[in-house]
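> Next come a sequence and a model predicted from it.
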Amino acid sequence: MRKPADKAQVDAELRRVVELRHPEPHSVLGIHPDGDGVVIRAFRPDAVAIHVLPEFGGRVPMTHRQDGVFEARVNGRDKTFGYLLEVEYPGKRVFTLRDSYSFLPTLGEMDLYYAGEGRHERLWERMGAHLIHHNGTRGVSFAVWAPTAAGVSVVGDFNSWDGRLHSMRRMGASGIWELFVPEVGEGARYKFEIRPGQGGPRVLKSDPFAFRAEVPPATASVVHDLGRYGWGDGAWLESRTQKSDVAHQPWSVYEVHLGSWRRVVEDGDRPMTYRELAPALAEYVKHMGFTHVELLPVSEHPYGGSWGYQVSGYYAPTARFGHPDDFRFMVDHLHQEGIGVIVDWVPGHFPRDAHALGEFDGTALYEHADPRKGAQPDWGTLVFNFGRNEVRNFLIANALFWIEEYHIDGLRVDAVASMLYLDYSRKQGEWIPNRWGGRENEEAIQFLRELNDTVRRKHPGVVVIAEESTAWPKVSSPVSEGGLGFHFKWNMGWMHDTLSYFSKDPIYRQYHHNQLTFGLLYAFSEHFMLPLSHDEVVHGKGSLYGRMPGDPWQKRANLRSLFAWMWAHPGKKLLFMGGEFGQPAEWNHDKSLDWHLTQDPGHQGIQRLVARLNRIYKELPALYDADSEPVGFQWLQPDSASSNVLAFVRRSRQPGRHVVCVANLSPTVREKYRVGFPLQTNYVEVLNSDAGEYGGSNTGNMGQLHTEATGWDGQPASALLTLPPLSVLWFTPG
């Protein structure tokens, strides 16, 4: 016969349970062999009476032992057994339930080992809240990382948000707390109630791994079954893998803020839902010819005015626009219409909101404790501690989560420069040098390399794009070659110089000619993407249209020239919504785009041009397949500053295929202007940004010309062209 448990020792253990500071409440609650039978204990502080209902029948009364702890003995049983608890509360309210403390852990040793090592690539399948069948019972397994907490409870709709009822158990030295709660279902709201190890008040935290969240400003996490959605985009995913050589593919990206792209004015001026957006966005993007959409961050965030860049729920699509499966539907629909989906991803910093990641277990857990490393002064946010295995694992698993669970085709990583440099936006004395005395953040560099290597290894065809604004070398080179491993880097220098040039009155442009030529000195040092993003149409900068000089006709002509210049320039393309039809107003995240302008012939012409640019771009490999190679570009006239003319050739990796681009960025028509061509043959004017259909003066070269055997611009042939005012022309042999 087993020796009965020592009463004083059990009383001490139960005292810790009652005080909610027991790291392993299962060791004393639930069912345990004891003497010649078993003992069953339950902690239900407000109960009047509790009865045990054993699986073999009967009804065993429990006695109140101390402070809400009830106990019953069943003698003559040498093994544990299943049972229910019948709990009576004041007012004769009776509930029959299964006891969480009668279930074994839902996490295995290997899960804990790989999580501690920071190498659990599918960590989201074990952490957070999961609907499962456990020992024949349906319910939710909860798991959360809080290594310094004295105690953790899961609270929610299922227990009246009472932290006394579902204390979790700590899984050894892993710092992970776990509990299976029977009979909790889809849609239940919950949080984790954490009791800091160093004392202080209990805190309520949203689940860092929650797959669904309440609609802000509410902050609870919501139980969601990831496995319910039936995808229909298999053909797209297979094609994506086959096109994994992304540097040689056409990428024309339409950047979208879901809350303001198109609002439902007749229904209270509300944002469209994911399901409403799916057909509308797909139809428009397909009509405009973009290859991809890039969504400003879709992860849950507390403040809409951050546009999603201050994330509180890294594993949950924002509930502002619907259910997670509705977001899946939108991605699925876009894929089935042949449109890729990129999302902005923010691993560099997170907000200080009390319900989110900051001081999660009462200590600096996800962030650095020292504000010189753990605080981001620009945005008032906290910086991830990339040197901690569990934090790196949280983020890398999150990247894989969006790719695997939501079929995302690319991640644009926000604010990479803020991660790379320890002194980013910090004054002397406000940052800590690395071990060599330098400013490089070695932990963040290692994290980015691990991230990019992992995505490349597991998901060929998926891209990771760096918004990186400095001269850091080899951002888009493989890690094996000493690079950071990104697929593309935003070309911020090109963006600043180009917008600066086009904003100048043409009379002064000759003095800024180098702003359009300088970028070609480094254009092939990285795999670049040319961004005209949301950042260029906010904070008083005005719109792209508004930054163009001149009267309305000239503004439109300049904007058309900017786009035609950009689409011919080496580098993948990205344009923020509204720019494609020349919206004059600065972007407002609380308002719909000014779609009525697309009925105006001038703005409609800009829109037609962008659609035409996208179609020709995809048809002509010379415009994309050698973007990052010097062989893909040759200047014809880089020095015609006084006439505001530039000309170059884009060449394909396929022999003989090329495009000649000629820009006249003055308001003067230039007749019989000679430009060199690679071949003596017929050329077709495949694009004229001044064409009447785009709102221009319809000046040009009648669509076709024949070059003559007069060498010019270092080429064997040339032609006398008519250059329309404020225009860009493209020519191809044919």
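Nice, I can see it.
> From now on I want contacts and neighbour counts done on CA atoms only, so please keep to that.
Noted.
> Run through the residues that contact Phe518.
Residues near Phe518 by CA atoms under 8 Å, 6 or more residues apart in numbering: none.
> Glu671 now?
Per CA under 8 Å, 6+ apart, neighbours of Glu671: 720-723.
> at 6 Å instead, please
By CA atoms under 6 Å, 6 or more residues apart in numbering, the contact set of Glu671 is Thr722.
> Help me confirm that it is found in a strand?
Yes: under DSSP: H, G, I helix; E, B strand; the rest coil, Glu671 falls within a strand.
> any chance you could map the helices in the stretch 51-200 of the chain?
For the stretch 51-200 of the chain, helices defined by DSSP state H, counting those that start in this stretch occupy the ranges 109-117.
> Tell me where it has strands.
Applying DSSP state E, counting those that start in this stretch to the stretch 51-200 of the chain gives strands spanning 60-61, 63-66, 69-75, 83-89, 93-98, 128-134, 137-145, 149-156, 169-170, 176-182, 189-196.
> Can you give me the buried ones in the longest one?
For strand 137-145, the neighbour count (16 or more other CA atoms under 10 Å) marks 138-145 as buried.
> Including distance to Asp409, could the residues you listed go into JSON lines?
Below are those laid out as JSON lines (distance: CA to CA, whole Å):
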{"residue": "Arg138", "distance to Asp409": "34"}
{"residue": "Gly139", "distance to Asp409": "33"}
{"residue": "Val140", "distance to Asp409": "30"}
{"residue": "Ser141", "distance to Asp409": "30"}
{"residue": "Phe142", "distance to Asp409": "30"}
{"residue": "Ala143", "distance to Asp409": "29"}
{"residue": "Val144", "distance to Asp409": "29"}
{"residue": "Trp145", "distance to Asp409": "29"}
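> Now the two most distant members of these.
Arg138 and Trp145 (23.4 Å; CA to CA).
> related to what we said a few turns ago, tell me which of the strands of the stretch 51-200 of the chain approaches Leu382 most closely.
Leu382 sits nearest to strand 137-145 of all the strands of the stretch 51-200 of the chain, at 18.3 Å, using CA to CA.
> Use this one as the comparison:
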Amino acid sequence: MALRDTSLPDPSGPARCRTAPPLDPTDRGRLLAGAHHDPHALLGAHAVRGGVVFRALRPFARSVSVVIDGERRGLVSEGEGLFSGVLPLKEIPAYTLSVSYGDGEHEVEDPYRFLPALGELDLHLIREGRHEQLWKALGAEPMTHQGVTGTRFTVWAPNAQGVRVAADFTYWDGTAFPMRSLGASGVWELFLPGVGEGTRYKFEIHSRHGHRFLKADPMARYAENPPDTASIVHSSRHEWGDAEWMAHRGDLPVHVAPFSVYEVHLPSWRPGLTYRELAEVLPAYVNDLGFTHVEFMPVAHHPFSGSWGYQVTGFYATMGRLGTPDDFRFLIDALHRAGIGVIMDWVPAHFPKDDWALARFDGEPLYEPGDDRRAEHPDWGTYEFDFGRVEVRNFLVANAVYWCEEFHIDGLRVDAVASMLYLDYSRDSGQWTPNVFGGREDLDAVAFLREMNATVYRRAPGVVTIAEESTAWDGVTRPTDSGGLGFGLKWNMGWMHDSLGYISHEPVHRKYHHNEMTFSMMYAYSENYVLPISHDEVVHGKQALVSKMPGDWWQQRANHRAYLGFMWAHPGKQLLFMGQEFAQGAEWSEPHGPDWWLLDPGYSAEPDHRGVRDLVRDLNTAYLATPALWQRDTDPGGFQWALGNAADDNVFAFLRYAADGTPLLAVSNFSPVVREDYRIWVPEDGPVWEETLNTDAAKYGGGDVTNPGPIKPEEDGIRITLPPLATVWLTPYPS
């Protein structure tokens, strides 16, 4: 396109454009302050009477020119980084900008010549709170737009007067890149040509109170490691190799499938290892011990390692200390290819108050409620989410879907559900307001949890959601269409509390606490349960599992083994925290991790730790091979007491049945004496039995009091020898 220059030539540079009409002073002031809702209306190219006006905002530039068909026309400086000019054109041409700084000239695309890179459907779904793949609409998305490669930046900030992109290449000054408001959605958008992966960025918010501050992207997929707080432009390039796992992970519903979980804090399991290095050792270790799943303590981005991940600032970003998001995908892929499912702790109950993150994001309460009584979480010094706001609910529901779809996560263990369900949770009278029905239930949180569960189960077949819920709320694992919350499983905190209370007593006192071990069967089928011995039980002075046990070291280990045998046989799935599988005596330490040296064959003083680890391996092996232990976990017909009232003897015995009726008999003797010729009731028409597991076996570090050979039932049951502080499993003798 030929240009007709009407300006006088500039001997020191390109011919200049005609001077443009000045901006309205109010618009100019708002633009330069970062408080304008529509910078694209002022910047870029626009048809005017007599031609096309070009305007650019380039702070610190010496000069700016428009380049059309290789010809340059200098823009006139308006001061404060604004450059403008008019060319006598009939239509807006394709053009670039040539910007001169102290280090030379740079030819760049003008961000303000591009149409919005976010569609109307996306905006409609965001307004409705129904965008189930929200991460594809908001955040920093590398893309090609109108034939140009760059990154689309979008952020939800409905109360802001203006939003700008500040990045490493702008030296964290957002002046040059104000974003445009996309109307009632509250979304701000800007496509920046030439910006690609690895760019560090933040959003500079101009609040309606006149304050300006930098915020990390709530939708960032990657973030700087603490103490740095910027978000990082990222796009996944991982090629998954777990197609077979994904195709078959949902073949068996979780409540009728084996489910034995090893809980791991990734940074401290093997301190110093990256995600990719963990992929070389963790799958092999978990496979060797026979666990079906691992559960990761939170892996979402968190600035303080001492929070163990439960103070999340980047809900869509992986913890960067161990590698990139694709490195984390690599670890999950390796676990799947080894046949191991991956559960992730997910924390939608609260978020920290860091001023660079979600708190008061656009200068107003946004992700948190506006009422301080509702916003403040009294226990953790954090903010609670505003579950009544559709955009906030969408942010969290889509986040659950994100981990399942983008990272192939097989399960979400939802943290602190009870704190969400009750308006008066940890609050005194006067510190909370009843719901519309006068009750203390948080109806918005209930609606959120139901929506989250229903959405995850619909979009991610084979995924299970698990509630950490410690109250008697009815229907936590009941389907949403039947009025329940819709979780697949629930942690059995009552069983955990009662059984640990029982086992911590001296054997001589246990008869007074016998019901603490039997009471769980009064409600065992009210929900679909997981029996959790988690990190929470082995920190903060609670002692490691083996150290909770009374007696000398031999008795402590014997109690530990007997307890695990009882736990694996009890109705419900099971979860064990790292270090407890080999009876580590010290509490878990986040900087230190498990005491792996206890398993060293050269450590002759305590070879018994290896025996406990071998027991866990054999428990899992027998568990997987015995459908009676998992097939009818939620069916009362799958359980029968054989001896539930032997309080004076500290003995418990029960039968588990598979779907085809095949039984397993579990007998636990929690007294330190051998009980010979001990009678256990079994059905008269039952099989001949054999002992298939005994926690007192010498190979586990026990005294090797066993029951060799077949055990034939008599009229009054069977008679066996009970080893001290031990659990034995009996199964039908092969015919």
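Cool, got the structure. Because the structure is predicted, anything quoted here is derived from the model rather than measured.
> one step back: I'd like the strands of the stretch 51-200 of the first structure as TSV, with distance to Ala354 of the first structure appended.
Formatted as TSV, the strands of the stretch 51-200 of the first structure follow (distance: least, CA to CA, whole Å):
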stretch	distance to Ala354 of the first structure
strand 60-61	43
strand 63-66	34
strand 69-75	32
strand 83-89	33
strand 93-98	33
strand 128-134	19
strand 137-145	17
strand 149-156	16
strand 169-170	23
strand 176-182	20
strand 189-196	12
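> Pro45 of the first structure: which of the ones you listed is closest?
For Pro45 of the first structure, the closest of the strands of the stretch 51-200 of the first structure is strand 69-75, at 6.8 Å, according to CA to CA.
> What lies in contact with the closest one?
Contacts to strand 69-75 of the first structure, defined as CA under 6 Å, 6+ apart, come from residues 36-43, 62-64.
> 7 Å instead, please
Contacts to strand 69-75 of the first structure, defined as CA atoms under 7 Å, 6 or more residues apart in numbering, come from residues 36-45, 61-65.
> same deal with stretch 657-666 of the second structure?
569, 627-628, 631-632, 638-639, 653-656, 727-731.
> how does it look with 8 Å?
Contact with stretch 657-666 of the second structure is made by 566, 569, 626-632, 637-639, 653-656, 727-732, as judged by CA under 8 Å, 6+ apart.
> Equivalent analysis for stretch 275-292 of the second structure, please.
Identification of contacts with stretch 275-292 of the second structure by CA under 8 Å, 6+ apart yields 258-262, 270, 294, 322-323, 327-328, 330-332, 334-335, 338-341, 613-614, 616-618, 620-621.
> Recalculate using a threshold of 7 Å.
Here stretch 275-292 of the second structure makes contact (CA under 7 Å, 6+ apart) with 259-262, 322-323, 327-328, 330-331, 334-335, 338, 340-341, 616-617, 620-621.
> Go through that stretch and flag the buried ones.
For stretch 275-292 of the second structure, burial by neighbour count (16+ other CA under 10 Å) applies to 275-279, 282-284, 286-287, 289-292.
> Please apply the same query to stretch 395-409 of the second structure.
Buried residues in stretch 395-409 of the second structure, defined by neighbour count with 16+ other CA under 10 Å: 395-404, 407-409.
> Need the max-distance pair from those.
Largest separation among these by CA to CA: Phe395 and His408, giving 19.0 Å.
> Identify the residues contacting the equivalent of His40 of the second structure over in the first structure.
Taking TM-score structural alignment, the alignment pairs His40 of the second structure with His26 from the first structure. Counting by CA under 7 Å, 6+ apart, His26 of the first structure touches 101, 169.
> Am I right that Gln376 of the first structure is in contact with Asp370?
No: the pair Gln376 of the first structure / Asp370 is not scored as a contact, 11.4 Å apart, by CA atoms under 7 Å.
> Those two: who's more crowded?
Applying other CA atoms under 10 Å to Gln376 of the first structure and Asp370 shows that Gln376 carries more neighbours, namely 22 against 11.
> what's that one in contact with, if anything?
Gln376 of the first structure neighbours (CA under 7 Å, 6+ apart): 382-383.
> what about the nearest residue to His355 of the first structure once chain neighbours are set aside, neighbour count?
Nearest residue to His355 of the first structure, sequence neighbours excluded (CA to CA, 6 or more residues apart in numbering): Lys205, at 4.5 Å. Counted with other CA under 10 Å, the neighbours of Lys205 of the first structure add up to 24.
> which one in the second structure is aligned with Lys205 of the first structure?
The alignment partner of Lys205 of the first structure in the second structure, by TM-score structural alignment, is Lys215.
> again, but for Asn558 of the first structure
Matched by TM-score structural alignment, Asn558 of the first structure corresponds to Asn559 in the second structure.
> who's in contact with its match?
Applying CA under 7 Å, 6+ apart, one finds that Asn559 of the second structure lies in contact with 549, 725-726.
> Filter these by whether they're kept in the first structure.
On the basis of both residues aligned by TM-score structural alignment, their matches' CA atoms under 7 Å, what survives of the contacts of Asn559 of the second structure in the first structure is 549, 725.
> export the contacts of Asn559 of the second structure to CSV and tack on secondary structure?
As requested, these are exported to CSV (three-state DSSP):
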residue, secondary structure
Met549, coil
Leu725, coil
Ala726, strand
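> Now for the contacts of Asn559 of the second structure, which sits with the most neighbours around it?
Ala726 (31 neighbours).
> From Phe566 of the second structure, how far out is it?
According to CA to CA, to the nearest Å, Ala726 of the second structure and Phe566 of the second structure sit 9 Å apart.
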